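Visitor: sequence unavailable; structure follows:
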């Protein structure tokens, strides 16, 4: 009998990066012969309808198990009342992507209340827990469970850049997420007038910001996103990760940068790439920015492709095939 994974993500379509990650995971799992059912959130409905749907999901897959060959995999989410009770009825795997307690500013008031009341129930009852970083594992792991570190993986690579590179730098972010460091990014723009900066995401031009070497593209997806990224030469990653209460990350956008052959400057330790020559970690204090070092880094990669320096272990095909084996054993 074919094994089946029920992937509960509670993610809406506007979460573009996360949605792409899940699609890549699921594709790799299916390539191993596993049947996968993805359960997303009800998008476009009010909170009450969405929460009722989540209860329906847990009742369906925890109270009424499909078969002995089905396995449940849950992406980190805010628990609801009784989720902890339901989750004791069967074994399941749980993916931890962030320290939600440090990202409470992104939650609604109702979600904050739920988090305070039931914050760790799904994590505590999981049989297997997959963390995206070692730091999260050390913070949350429980000795009675199987704990693994599986950073976000690399999808299929795009084409190598035509060399030498130009002077276009991309920054993907969201001004509502303080850990993105949009304020620090603007210091880069001011200090590097010889480069052209491109901003992708929910970020608007601040008042009285008079730099002319920056373009705001808004939220892009599909062909528009691909076309812009294909034209970029370098990338800026998250610059204030410490504001999320963490110092180590496995950002999806950095995996995208790598796929598009873009050398990266960021302000945190990346689980996969910090030891790579194409990843430069810089100070998150605007007063300590070593602009000369950053400029030299960009010039160093002007005639080189980062795709020549990648580890095959970081690719989704290798990482996700192992993950799904662990889920189904």
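Guide: Okay, I see it. Note that the structure is a prediction, hence the values are computed from the model and not measured.
Visitor: going forward, measure contacts and count neighbours with C-alpha atoms only.
Guide: Noted.
Visitor: so in this protein, which helix runs the longest?
Guide: Assignment by DSSP state H gives helix 16-31 as the longest helix of the chain.
Visitor: give the buried residues for that one.
Guide: Of the residues in helix 16-31, 18, 19, 21, 22, 24, 25, 26, 27, 28, 29 count as buried by neighbour count, 16 or more other CA atoms under 10 Å.
Visitor: check for me that residue 124 belongs to a helix.
Guide: Yes. With DSSP: H, G, I helix; E, B strand; the rest coil as the criterion, residue 124 is part of a helix.
Visitor: what about it, how many neighbours?
Guide: A count of nearby residues for residue 124, using other CA atoms under 10 Å, gives 19.
Visitor: and the gap between it and residue 35?
Guide: To residue 35, residue 124 is 27 Å away according to CA to CA, to the nearest Å.
Visitor: do the same with residue 29
Guide: 8 Å.
Visitor: what helix or strand is residue 216 located in?
Guide: Element membership of residue 216 [criterion: DSSP states H and E] is strand 214-218.
Visitor: buried ones in that strand?
Guide: 214, 217, 218.
Visitor: adding distance to residue 224, write the residues you listed out as a markdown table.
Guide: Putting the buried residues of strand 214-218 into a markdown table (distance: CA to CA, whole Å) gives the following:
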| residue | distance to residue 224 |
| --- | --- |
| 214 | 18 |
| 217 | 10 |
| 218 | 11 |
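Visitor: take this one as well and set it beside the first:
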């Protein structure tokens, strides 16, 4: 038995030695994950302690699930969870199909130069920082000098304070996300479409299939595995929303629609220095996201035989 294990280990070591260049490529990312993803898990235990910076993590008193109980009894938990889930669902339902549609349309363009131009235009916003994006929103939607309100006033209506209206916050967030990131997302789907066999399209043309029929029966099934994988990854972020953009768009007037878990954790953890409670809320978010990811992955595996693992 030991000889068999030694033989298997020897084969693996020989294979690793033969392909050592590949492992060297992986090494920096592995080091990054260990330093910034796994080592910080050591601090998660303060969610179960009454953390005192002077006493340190080990010296702080253990109080168990007291911070989690406090969060579940909080008067703000309903609002926070509602906003977080609704924004993510809204973003998933509206934003997820957009890169797919863009990729399908770009794939049908014959003029290569025009196709590259359109690709550059639509994914260029991805490189604009979040601060600049929010600044552009505030400038364009300003009730005094914004382009949108200039048109509204020209039509004879009163200017609208878009950034202060809670009912408009989710729409502004999601559609600005689509504008910024949808073009970049099309790259993945265009790469998947490029791997589709040209013989399938040639056969379809011989049979008299239209462009719509080729998209429906060749292109969409070809990118479906990629779309399912990306959908699983997106569902895993259902409880986690980007902090920077929400916080920059947030103000006292729209707080009822913009307060999410990430901004709540920042306020209680950094501004109020309640580190243990903030860690408990963040840990709750991570655990729920993990459960959703596992559930969606298993569902996708049963329905389509495509999954992350």
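Guide: Noted; the coordinates are in hand. Keep in mind that this is a model prediction, so the values were computed, not measured.
Visitor: report the TM-score for the pair.
Guide: Overlay of the two chains. TM-score (TM-score structural alignment, normalised by the length of the second structure): 0.23; 124 aligned residues with a CA RMSD of 6.8 Å.
Visitor: just to revisit the earlier point, show me what the strand holding residue 216 of the first structure is packed up against.
Guide: Under the contact criterion of 3 or more CA pairs under 8 Å, 6 or more residues apart in numbering; DSSP states H and E, strand 214-218 of the first structure touches strand 196-202.
Visitor: quick one, the strand it packs on and strand 214-218 angle?
Guide: 20 degrees (axes from the mean of the first three to the mean of the last three CA atoms, to 10 degrees).
Visitor: would you state the strands of the first structure in chain order?
Guide: 4-8, 35-39, 70-75, 92-96, 128-131, 146-149, 168-174, 196-202, 214-218, 234-236, 248-249, 264-266, 269-270, 279-281 (DSSP state E).
Visitor: for residue 183 of the first structure, find the nearest of these.
Guide: Comparison of those against residue 183 of the first structure by CA to CA identifies strand 168-174 as nearest, at 11.2 Å.
Visitor: buried residues, the closest one. List them.
Guide: Using 16+ other CA under 10 Å as the test for burial, strand 168-174 of the first structure gives 168, 169, 170, 171, 172, 173, 174.
Visitor: ok, so of those residues, who is nearest residue 293 of the first structure?
Guide: For those, the nearest to residue 293 of the first structure is residue 169 (15.8 Å; CA to CA).
Visitor: roughly how far does the closest one sit from residue 56 of the first structure?
Guide: Counting by CA to CA - residue 169 of the first structure and residue 56 of the first structure are separated by 45 Å.
Visitor: so the strand holding residue 216 of the first structure versus strand 168-174, what angle?
Guide: 40 degrees.
Visitor: in contact with residue 12 of the second structure: list those residues for me.
Guide: Residue 12 of the second structure is in contact with no residue at all, counting by CA atoms under 8 Å, 6 or more residues apart in numbering.
Visitor: residues near residue 56 of the first structure, how many?
Guide: 12.
Visitor: looking at the buried residues of strand 214-218 of the first structure, spot the one nearest residue 74 of the first structure.
Guide: Closest to residue 74 of the first structure, out of all of the buried residues of strand 214-218 of the first structure and judged by CA to CA, is residue 218, at 30.6 Å.
Visitor: wait, residue 182 of the first structure touches residue 173, no?
Guide: Yes. Between residue 182 of the first structure and residue 173 a contact is recorded at 7.4 Å, counting by CA atoms under 8 Å.
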